[in-house]
Structures are given as C-alpha cells and as structure tokens.
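Enquirer: Provide a 3D model corresponding to the input given below.
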Amino acid sequence: MQYRRLGKSGLQVSALSYGSWLTFGDQASTRTVETCLELAYNSGINFFDNAEAYANGQSEEVMGNAISKFGWARDTYVVSSKVFWGGEKPNQIGLSKKHVIEACEAALRRLRIDYLDLYYCHRPDPDTPIEETVRAMDGLIQQGKILYWGTSEWSAQEIMEAYSIARQYNLTPPTMEQPEYNLLKRHRFEVEYQRLFTQIGLGATTFSPLASGILTGKYNQETPENSRLAYTQFDWMQEKLERFKAQGGVQILQELSAIAEKLGGTLPQLSIAWLLKNPNVSSVILGASRTEQLEQNLRALDILDTLNEEIMDEIETAISPLQAIDA
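Expert: Next comes the predicted model:
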C-alpha cells in the first residue's frame, strides 16, 4: 500500500481507502462488511469513510461495531463522517451550528470512538452562512472531537470563502474536499479545483472511481440482476448510463479494456490506477459489497507504475470523445 499526505497536512492516508456508501447496512450483510473491512485493513488501508446519511446512520453503527470487534489500535486507522442529511425535521438537515455539533456527537456514538479524524460538510448549505459552519467546525476541533474538517462537492468559490473566513478570524480552515472524480467526470477536479491545490494545499479524497459501476464494463449489455442499477432507487444512475451509451461509451470502454489487458490488468484497475497518477489525489475511496470486488480493485496498485506517459496518452485519446458529456 502507498500512503499520501492529506493535502498540506501532516496526516498520512492510504492511497486506496474503503467507503461505505450504498453498501454498509444496505446492499451488504454485516458479515460481508466485517470481512471486507478486515481485508482492507490487512491490505494496508488505513482510511475508512462514512456519513450520517448512509443507511440513515446504520452504516456508521455497522462500521463502529466491526472496528470495536476487531480491536484495532486507534492510532492505526483514520475514520470519517459527513454532516448534512440527518433527518427530515427542522435542524436535522444542513450545516447550522446546532446540526453540525449534534451530528458529530451522534456519529461518535454510532462509530463507538472518541473523536473523528475527518469530518466533512456533505454538501454546501445555501441557508446557513459559511462563517457559522466554519466556527462550528473550529469549535469541534478545539474540543478534540474532530481533527480535520473539510467539504464534499463544494464549489471552488465556496471552499475559498470558507478558507478566507477561517484565516480572517484565526479559525481552522478546511483541510480536504471529497469530490466525485473518475474518467467520466473530470472538469471540476482538474480545472475548477486546481488553484485550491496549488494555493492553499487542499487535500482530496475522491469517490466513485468507477462511475457507479459504469467503468467496470458490466453494464455494456443489459443490467445484471442484483446489481446496483437494477434497483429502482438508483434510476438516476440508469439515466447516466443511458446517456453514456448514447455517446458511444461502450466502444470507449472496449478500447480502455484493451489498454488494461496490455498492462496485465482489468478495466476497473486501470480506471483506479489512472486516478492515482494525479498528484492532487490524496486517496481514492473504493466501494465494494464483496471481498472479491475489493481484492480486484486493490490490485490497481500492481499496474500503477506501468502507466507511463505513452499509456496515459493512449487513455486520453480513448476518452477524449467523453469531454462533451463530462458534467
């Protein structure tokens, strides 16, 4: 396993991490979750990602119970939570000081830990002043309940505003952002965020490396039964897939698969390794509901060094038609 600094901070996170979105407490059984967590940890992964919204808090409970069961030393892993969607009643949603603090306390109880290493604002909140959220996060840091705070899917302008407010009032600025980043979604990370990486040393823990499974190639024909896109609650993913196919996406995946085979890898491994070639990526969050998936994805590290300039150019040429649908 490789380890990278989280932006300009001193914290080191594994280049590949393991997240619970759409799996813990939902698609995967508790036993499967425990097996995947143990495999990840034994493979060198030290960062485990979660959120209050995942399975309505059940995801954090499952992860917390598993970590407690394994008895991992607290200084050997990094765990995160995110705040925004905590419920449907007033003050259970958003980034008000009340919800930020109460959501943190609830996450600590569910995860069965004394502090969060990373705490993210899951989305920007247009109804709460950014200064209020920054002060709430700084207060939690001063209390030792979180170590670093950051954002997820915020615009560069919003992140810079939070950073500037923190510097103006001698508060703790955001350390990291968690955006979607993959071969099909690139503009925000590579263009909009670029000055944040160079000017303030922002870290990045990216999610959806396989574009909700599209980059596995398993949806090239029909949607398999029991796959994520087979469930009605993921209709938005199905719509994304259809748009992708309409732009010649299947042929592009076939070209990428050929490149991967030449390197001795698979399409998912190539997609993940490509992300790791970007020096601004602190960690790529993997999501797997089976140990076989996780084992295969971890092997992306085996082909990382084969992605030389020539191979990267081949990948760029293959995906160039997708630039028009990168949204």
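Enquirer: for the rest of this, base every contact and every neighbour count on C-alpha atoms.
Expert: Fine.
Enquirer: mind listing what's buried along stretch 36-47?
Expert: Buried residues in stretch 36-47, counted by 16 or more other C-alpha atoms under 10 Å: Cys36, Leu37, Glu38, Ala40, Tyr41, Gly44, Ile45, Asn46, Phe47.
Enquirer: how about the helices of the protein, start to end?
Expert: Using DSSP state H, the helices of the chain run over residues 30-42, 58-70, 97-111, 130-142, 156-168, 187, 194-199, 235-246, 249-262, 267-276, 291-298, 300-303, 309-319.
Enquirer: nearest to Leu6, out of those helices?
Expert: Of all the helices of the chain, it is helix 194-199 that lies closest to Leu6, at 11.1 Å by C-alpha to C-alpha.
Enquirer: surely Val79 meets Asn50?
Expert: Yes: using C-alpha atoms under 8 Å, Val79 is in contact with Asn50, at 7.5 Å.
Enquirer: looking at these two, which one has more neighbours?
Expert: Asn50 (24 against 21; other C-alpha atoms under 10 Å).
Enquirer: residues near the residue lying closest to that one once chain neighbours are set aside, how many?
Expert: Leaving aside its chain neighbours, Asn50 sits nearest to Ser81 (4.8 Å; criterion: C-alpha to C-alpha, 6 or more residues apart in numbering). The tally of other residues near Ser81 (other C-alpha under 10 Å) stands at 26.
Enquirer: measure Ser81 to Thr317 for me?
Expert: Applying C-alpha to C-alpha, to the nearest Å, the value for Ser81 to Thr317 is 37 Å.
Enquirer: and this one, so I can compare the two:
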Amino acid sequence: MEFRYLGNSGFKISEITFGNWLTHGSQVENDVATQCVRAALDAGISTFDTADVYANTAAETVLGEALKGERRQSVEIFTKVFGPTGPKGKNDLGLSRKHIMESIDGSLTRLQTDYVDLYQAHRYDFETPLEETMQAFADIVRQGKALYIGVSEWTAEQLRDGHALAKELGFQLISNQPQYSMLWRVIEAEVVPASEELGISQIVWSPMAQGV
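Expert: Predicted structure coming up:
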C-alpha cells in the first residue's frame, strides 16, 4: 500500500480508502461488513470513510465495532455531517452550529473513539451562514474532537470562501470529496485547479461509477 499526504498538511492516508456508504448498516450483514474491514486492514488500507447519514447512523456504529481493538494511532477515521439523521427534526440536518456540535458527539460515540482524523461538511449549506459553519469546525478542532477539516461536493467558489474563513479562524481545509470517475469528470474544469491552488486534496467517491 502506498500513502499520500492529504492536502497541504503532514497527515498521511492510504491511497485506497475504505468507504461504507452503501454497505455497512444496510445492504451487508454486520458480520460480513466486519470481515470486509478486516480484509481491508490485511491489504494495508488504514483509512476508513463514513458519514452519520449512512443508513441513518448505523454505518458508523458498524465501522466502530469493526475497528474495535485496532491501535487508534494506526488508522485514520473520517466521517461527515450535513444530511438528516435521527427523527429528522428541524435541526437534525445542515451545517448550523447546533447540528454540527451535536453531530460530532454522536459520531464519536458510535465510532467508539475520542476523535476523528477528518471531519467533513457532507454538502454546502445554503441556509446557514458560512461563518457560523466554519466557526463551529474551528471549535471542534480546538476541542480535539477532529484533527482536520474537509468538505464534500463543494464548488470552486465555495472552496475558496471556506478556505479563506478557515485561515482566519486558525485552521485549514485539507480535502474535498467529490464524485469522480471516467464517466463523471466535471471537477476537472474548475474544482481541481482551485484545489491545487489552495492545497486541497480530492478524496473521490464512486471512482468506479458504483461498479459500472
């Protein structure tokens, strides 16, 4: 397994990342999901990506159980916040300070860890001021609940705005998680050049177009 720096940081991750969007907690039984995680570890994969919205939080729980007993410093755990979770009440989604601060605690409990290596804004929230979102992320980093901050499916302009605010608040955005494959290449025109300019890596999802 090869390892790469994530963004303009000293943080290294395995170049193949194990994601559990469509498997853990929904389409694959828990014992099989755990076997998949163990096989990934045996293959040298150390980086695991999930989200609170996957299977309405169940995917995080399955991943936490599967990684139990692993040396925490030897794995990199990513999760995300934005989508509706729980009973899907009025504050159970988005990137408000309330939802972010409550969601990180829920994710840490389900993942059975004191911190995540990367906490990501799963989408851009047009209904919450970006300043509020970035301040909440800054506080989570200072509290030690997340070591790094990333985003997912943000446009070039959104990346620039978020990067500038993060810098003002004393942290940096180091990653973006877009869809990208031979069949879906829209990030090449603007997102990739902006990311290179800002020191942001891509952690692409569906690189094989969901098996196509």
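Enquirer: related to what we said a few turns ago, nearest to Lys240 of structure 1, of the buried residues of stretch 36-47 of structure 1?
Expert: Lowest distance from Lys240 of structure 1 to the buried residues of stretch 36-47 of structure 1 (C-alpha to C-alpha) belongs to Cys36, with 27.9 Å.
Enquirer: now which residue in structure 1 aligns to Leu198 of structure 2?
Expert: In structure 1, the residue matched to Leu198 of structure 2 (TM-score structural alignment) is Ile200.
Enquirer: buried ones in stretch 11-24 of structure 1?
Expert: Neighbour counts over stretch 11-24 of structure 1 (16+ other C-alpha under 10 Å) mark 12-24 as buried.
Enquirer: between those, which is nearest Gly144 of structure 1?
Expert: Compare each of the buried residues of stretch 11-24 of structure 1 with Gly144 of structure 1 using C-alpha to C-alpha and the shortest gap goes to Gln12, at 18.9 Å.
Enquirer: can you give me the neighbour number for the spatially closest residue to Phe47 of structure 1 that is not a sequence neighbour?
Expert: Closest residue in space to Phe47 of structure 1, ignoring its immediate chain neighbours: Val78 at 4.5 Å, by C-alpha to C-alpha, 6+ apart. Neighbour count for Val78 of structure 1, taken as other C-alpha under 10 Å: 19.
Enquirer: show me what Val78 of structure 1 aligns to in structure 2.
Expert: For Val78 of structure 1, the aligned position in structure 2 is occupied by Glu76, per TM-score structural alignment.
Enquirer: correct me, but that match touches Ile13?
Expert: Yes: contact criterion C-alpha under 8 Å: Glu76 of structure 2 and Ile13 qualify, at 6.9 Å.
Enquirer: contacting residues for the alignment partner in structure 1 of Asp105 of structure 2?
Expert: Per TM-score structural alignment, the equivalent position to Asp105 of structure 2 in structure 1 is Glu105. Residues in contact with Glu105 of structure 1 (C-alpha atoms under 8 Å, 6 or more residues apart in numbering): none are found.
Enquirer: who's in contact with the nearest residue to Tyr193 of structure 1 once chain neighbours are set aside?
Expert: The shortest distance from Tyr193 of structure 1 to any non-neighbouring residue, by C-alpha to C-alpha, 6+ apart, is to Ala156 (5.7 Å). Applying C-alpha under 8 Å, 6+ apart, we find Ala156 of structure 1 in contact with Glu192, Tyr193, Leu196.
Enquirer: what's the ChimeraX line that selects buried ones from those?
Expert: To isolate the buried members of the contacts of Ala156 of structure 1 in ChimeraX, using 16+ other C-alpha under 10 Å:
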select :193,196
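Enquirer: out of the contacts of Ala156 of structure 1, flag the one nearest to Ile285 of structure 1.
Expert: Distance to Ile285 of structure 1, by C-alpha to C-alpha, is smallest for Tyr193 among the contacts of Ala156 of structure 1, at 18.4 Å.
Enquirer: quick one on the thing from earlier: quick check: the gap between the residue nearest to Asn50 of structure 1 and Met63 of structure 1.
Expert: Ser81 of structure 1 sits 11 Å away from Met63 of structure 1, taking C-alpha to C-alpha as the criterion.
Enquirer: cool, and Asp114 of structure 1?
Expert: 15 Å.
Enquirer: looking at those two, which is more packed in?
Expert: Legend: neighbour count by other C-alpha under 10 Å for Asp114 of structure 1 and Met63, higher for Met63 (25 against 14).
Enquirer: that one -> structure 2?
Expert: The pairwise alignment with structure 2 assigns Met63 of structure 1 to Leu63, based on TM-score structural alignment.
Enquirer: who are the contact partners of the closest residue to that match other than its chain neighbours?
Expert: Closest residue to Leu63 of structure 2 apart from its sequence neighbours, by C-alpha to C-alpha, 6+ apart: Leu111 at 6.5 Å. Applying C-alpha under 8 Å, 6+ apart, we find Leu111 of structure 2 in contact with Glu60, Thr61, Leu63, Gly64, Glu65.
Enquirer: I'd say the first one and Thr50 touch.
Expert: Yes: using C-alpha under 8 Å, Glu60 of structure 2 is in contact with Thr50, at 6.4 Å.
Enquirer: neighbours of the match of Leu198 of structure 2, how many?
Expert: Neighbour number of Ile200 of structure 1 under other C-alpha under 10 Å is 15.
Enquirer: give me the number of residues near the residue lying closest to Ile203 of structure 2 once chain neighbours are set aside?
Expert: Nearest non-adjacent residue to Ile203 of structure 2, counting by C-alpha to C-alpha, 6+ apart: Gln177, 4.7 Å away. Gln177 of structure 2 sits with 19 neighbouring residues when counted by other C-alpha under 10 Å.
Enquirer: now do Lys88 of structure 2
Expert: Lys88 of structure 2: 11 neighbours (other C-alpha under 10 Å).
Enquirer: show me the contacts for it.
Expert: By C-alpha under 8 Å, 6+ apart, Lys88 of structure 2 lies in contact with nothing.
Enquirer: quick check: it vs Tyr54 of structure 2, distance?
Expert: With distances taken as C-alpha to C-alpha, Lys88 of structure 2 is found 14 Å from Tyr54 of structure 2.
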